[in-house]
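K.L.:
Starting from these lines, generate the structure:
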Amino acid sequence: MGPKTIVILAALTLCAVIAAGIVSAFDSASSRDARIGSPVFPGLLDRVNDVATLSVASRRGTVTMARGEGGWRLLESDGFKVMSVKARGSVLDLAALRFFEQKTSRPDKYYKLFLRDIDDPYSESKRITLKDAAGAVLADLVIGLGKNNLPGTDTGGIFIRLPGDKRTWLAQGGLNFGEFPSEWLEREIFDISGDRIKRVEIIRPNGDTLVITKRSPMTLVYSLNAMPPGTKVKYDEEPGLIASNLEGFLIEDARRAGAVSFPPGQITRARFETFDGLSSVAEVAIVNRQGWVRFAFSGTGDAVSEAQALSAKTKDWVFRIAGFRTERLTKRRADMLESADSEKQ
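P.N.:
Below you'll find the model as predicted:
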């Protein structure tokens, strides 16, 4: 084969490669999904005000928000109030979500994107469903792992999958759909400053009683009363922490009064009295290894109206609370004491 023939063959090969590249480019362009850059739920933005329910389902359970005249409420929490700004904002975020990039359509790869079905015991996904008042589905989506930033954009993204479609996507936009009641409820039910507290009395089911007092509103230190001879408070700050337990009181969940059974003979009562006449009685019970509390308020003088407002807000409800609040509302006196001869390590 002569040099001229070799040159001709090389030129033909180069042309073939270029042609193949052009064809490949056209094929790639023609196969590009038309949905890229478009809303995941076209028209949802125009129907935001039609959304009547928003549900978040995961392998751990479901939370369902329903919108009514009084705002959004959580059905699984017997209709306790939801943060309406968060609920509406979450719907708007979903309406703004856009297809960004195709990902795997292989179910065996879903786990990498946290997109396995919620009935999978190892699933980390959430299924979001929006419906109107007639029950018609406005949006239905499985959401998975988030991504902090997307190339060529100033926003983050999230991996998604439309139910019934094997194809997964990286979508442009941010979603924050919590799966627990505490992520949706109006959690702060009251805020009674520890500086106002004059006296705390905790009576456990067996009669064990703990009393903490402070001489005046200006006094910084609380005292544990009736300390046995030869003992001292183990942690100096603990009486103050107990007295301030009603500050910014956040709940984890709520139920209508009577929906949670407080076992007779297993109820701890904690009474808080303020210098200005407000009295609060918290009854605490451990139900299914979780702390639940119900409140009763009364007042004298200037605190009467405050007590009435607090009663109106809490009297029809029982609340699940965090472990540290339960522990402080049910504290045993013996657990606060140590020998006066003990030295801090």
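
K.L.:
alpha carbons only for contacts and neighbour counts from here, please
P.N.:
Will do.

K.L.:
For the stretch 1-150 of the chain, just list every one of the strands.
P.N.:
Along the stretch 1-150 of the chain, counting by DSSP state E, counting those that start in this stretch, strands occupy 51-58, 61-68, 71-74, 80-81, 98-102, 126-132, 137-147.

K.L.:
ditto for the stretch 201-345 of the chain
P.N.:
Per DSSP E, counting those that start in this stretch, the stretch 201-345 of the chain carries strands over the ranges 209-213, 223-224, 231-233, 249-250, 253-256, 268-274, 278-287, 290-299, 317-321, 337-339.

K.L.:
From residue 238, how far out is the closest residue in space to residue 53 that isn't next to it in sequence?
P.N.:
Nearest residue to residue 53 in three dimensions, chain neighbours excluded: residue 66, at 4.4 Å (C-alpha to C-alpha, 6 or more residues apart in numbering). As for residue 66, its distance to residue 238 is 41 Å (criterion: C-alpha to C-alpha, to the nearest Å).

K.L.:
Comparing the two, which residue is more hemmed in?
P.N.:
Looking at residue 66 and residue 238 with other C-alpha atoms under 10 Å, you find the greater number of neighbours at residue 66, namely 20 against 16.

K.L.:
ok, now which ones touch the more buried one?
P.N.:
Residue 66 makes contacts with 52-54, 72-75, as judged by C-alpha atoms under 8 Å, 6 or more residues apart in numbering.

K.L.:
just residue 110 next, same as before
P.N.:
Residue 110 makes contact with 104, 116, according to C-alpha under 8 Å, 6+ apart.

K.L.:
Now do the helices in the protein.
P.N.:
With helices called from DSSP state H, the chain shows them at 3-31, 84-96, 238-243, 304-314, 323-329, 333-336.

K.L.:
out of those helices, which comes closest to residue 173?
P.N.:
Of all the helices of the chain, helix 84-96 sits nearest to residue 173, with 6.9 Å by C-alpha to C-alpha.

K.L.:
what does that closest one contact?
P.N.:
Contacts for helix 84-96 (C-alpha under 8 Å, 6+ apart): 39-45, 48, 65, 71-72, 173-177, 184.

K.L.:
Proceed likewise with the subsequent sequence, for comparison:
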Amino acid sequence: MGKKGLSALLVIALLCALGYLALRHDQQQAAAPVEQAPWLAAQQDYLGSLQALDIEAPGQPPVRIERHGEDWVVPAKADYPAARQVLADLLRALREARKVEAKTANAQWHARLGLAEQGAEGEQALRLKLQFDGHPDLGLRLGKAAQQGTGQLVRLAGEDQVWLIDRQLNVPPRELDWLDRRISDIPYTDIQRIELRHADGEVLTLNRADAKQYNFAVEQLAGTQKLAFEGAANSVATLFSGLQFADAAPLDQVGFKQPPVLRFSLSGFGGQKLAGALYRQGEQYWLTLGAREGFKVEEVSARPDWAYRLDADQAQRLMKKLRDLLAKS
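P.N.:
Model (predicted):
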């Protein structure tokens, strides 16, 4: 190869190297980490004045949460109480979220990042609208999780700039997840007696002489009958500790067509009393709680004018009969 050819190759190589370095410089500038300022810096002072929250998740019906005085409710669920902890956790995360890195400002890339306004389910952003007292509404778009770490890609509604923030925002997409699903949370050690009256007339009574007796005795146990194991009856009582519903509806909307399959009463060592019934509607079981006495609000949260759908395993635990507790001969 002649000197001219060699010189030309050297020039081409130098130009390629300079071009590569220039490209790398541009990429590094575009993805340069920014000072970790709050993502919602302009809203920091009034995030606590939130009055309503609208959630639109791809493929899910919209959900709205509203503030009524000191309470949070789900209007579409006849103003049933909202899960306050879920909302509090989200507001705390929004307040603490900080910018990690400025990403693309090209709207054509939004779909790939899960931040598009329209498109397939994996391309659309989860949309939030926050309404405040005396301040403008705020629209947020939440996209895909960061490829590394626990961050998330986000942007403000009406803006193309995408940011990587330092945390993932937990926004349940279903209405059910925004409801306060507690039915009862009665400490096991407080329960003294439970009576189950089945529609066929069979009665099962479980009791304890005092709180030091851990396992429940069965009053109907007779003769040579023995329980399958010493604590076979305990699962009925433990059901009322941390009991949550699978769905809920006002009583007048459910419209039970048949009498209950079970009526029950529960009493505590401190004089507490609770009565309720279990209905079967099609293939579903619905619980209602009526008279209650002596329980704290957090121990019995269910409303007397509402019905609560239980999972099948919860219903089966409540509908125990004597034969279910006995040892097999």
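
K.L.:
Most tightly packed of the helices of the first structure?
P.N.:
helix 238-243 (a mean of 20; mean count of other C-alpha atoms under 10 Å).

K.L.:
so where is it in the second structure?
P.N.:
Alignment of helix 238-243 of the first structure against the second structure: residues 232-237, by TM-score structural alignment.

K.L.:
Could you dump the contacts of residue 66 of the first structure into a markdown table and include distance to residue 212 of the first structure?
P.N.:
What follows is the contacts of residue 66 of the first structure, written out as a markdown table (distance: C-alpha to C-alpha, whole Å):
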| residue | distance to residue 212 of the first structure |
| --- | --- |
| 52 | 48 |
| 53 | 47 |
| 54 | 45 |
| 72 | 40 |
| 73 | 38 |
| 74 | 37 |
| 75 | 39 |
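
K.L.:
Just among those, which is most surrounded?
P.N.:
residue 72 (26 neighbours).

K.L.:
Return the distance of that one relative to residue 61 of the first structure.
P.N.:
Residue 72 of the first structure sits at a distance of 19 Å from residue 61 of the first structure (criterion: C-alpha to C-alpha).

K.L.:
Please apply the same query to residue 176 of the first structure.
P.N.:
Residue 176 of the first structure is 17 Å from residue 61 of the first structure, by C-alpha to C-alpha.

K.L.:
One more: residue 247 of the first structure?
P.N.:
Residue 247 of the first structure is 30 Å from residue 61 of the first structure, where distance means C-alpha to C-alpha.

K.L.:
Counting neighbours, go ahead and name the busier of those two.
P.N.:
residue 247 (15 against 11).

K.L.:
Report the buried members of the contacts of helix 84-96 of the first structure.
P.N.:
39-41, 44-45, 48, 65, 72, 173-175, 177, 184 (16 or more other C-alpha atoms under 10 Å).

K.L.:
tell me which of those is nearest to residue 83 of the first structure?
P.N.:
Of these, the one sitting nearest to residue 83 of the first structure (C-alpha to C-alpha) turns out to be residue 184, at 5.9 Å.

K.L.:
so residue 168 of the first structure makes contact with residue 105?
P.N.:
Yes: assessed by C-alpha atoms under 8 Å, residue 168 of the first structure is found in contact with residue 105 at 5.9 Å.

K.L.:
out of the two, which sits in the busier spot?
P.N.:
More neighbours surround residue 168 than the other of residue 168 of the first structure and residue 105, with 24 against 14 (other C-alpha under 10 Å).

K.L.:
got the contact list for the aligned partner of residue 220 of the first structure in the second structure?
P.N.:
Alignment note (TM-score structural alignment): residue 220 of the first structure maps to residue 214 of the second structure. Residues in contact with residue 214 of the second structure (C-alpha under 8 Å, 6+ apart) are 189, 208.

K.L.:
distance of residue 214 of the second structure from residue 231 of the second structure?
P.N.:
For residue 214 of the second structure, the distance to residue 231 of the second structure - C-alpha to C-alpha - is 8 Å.

K.L.:
Determine which of the helices of the first structure approaches residue 262 of the first structure most closely.
P.N.:
Per C-alpha to C-alpha, nearest to residue 262 of the first structure of the helices of the first structure: helix 323-329, 14.2 Å.

K.L.:
Return the list of helices and strands in contact with that closest one.
P.N.:
helix 238-243, strand 268-274, strand 278-287, strand 290-299 (3 or more C-alpha pairs under 8 Å, 6 or more residues apart in numbering; DSSP states H and E).

K.L.:
what does that helix rub up against?
P.N.:
With C-alpha under 8 Å, 6+ apart, helix 323-329 of the first structure has contacts from 202, 241-242, 245, 268-270, 282, 284, 290-292.

K.L.:
can you check stretch 35-52 of the first structure too?
P.N.:
66-68, 91-92, 94-101, 130-133, 138-139.

K.L.:
Tell me which residues touch the most centrally placed residue in the second structure, please.
P.N.:
Closest to where the C-alpha atoms of the second structure average out (C-alpha atoms, centre = their mean) is residue 177, at 3.6 Å. Counting by C-alpha under 8 Å, 6+ apart, residue 177 of the second structure makes contact with residue 83.

K.L.:
how near is it to residue 65 of the second structure?
P.N.:
12 Å.

K.L.:
how many other residues sit next to residue 198 of the first structure?
P.N.:
Count around residue 198 of the first structure with other C-alpha under 10 Å applied: 22.

K.L.:
Give the equivalent position in the second structure for it.
P.N.:
Match for residue 198 of the first structure (TM-score structural alignment): residue 192.

K.L.:
Verify the contact between that match and residue 207 for me.
P.N.:
Yes: counting by C-alpha under 8 Å, residue 192 of the second structure sits close enough to residue 207 to count as a contact (5.6 Å).

K.L.:
of the contacts of helix 323-329 of the first structure, buried ones?
P.N.:
Buried, going by 16+ other C-alpha under 10 Å: 202, 242, 245, 268-270, 282, 284, 291-292, out of the contacts of helix 323-329 of the first structure.
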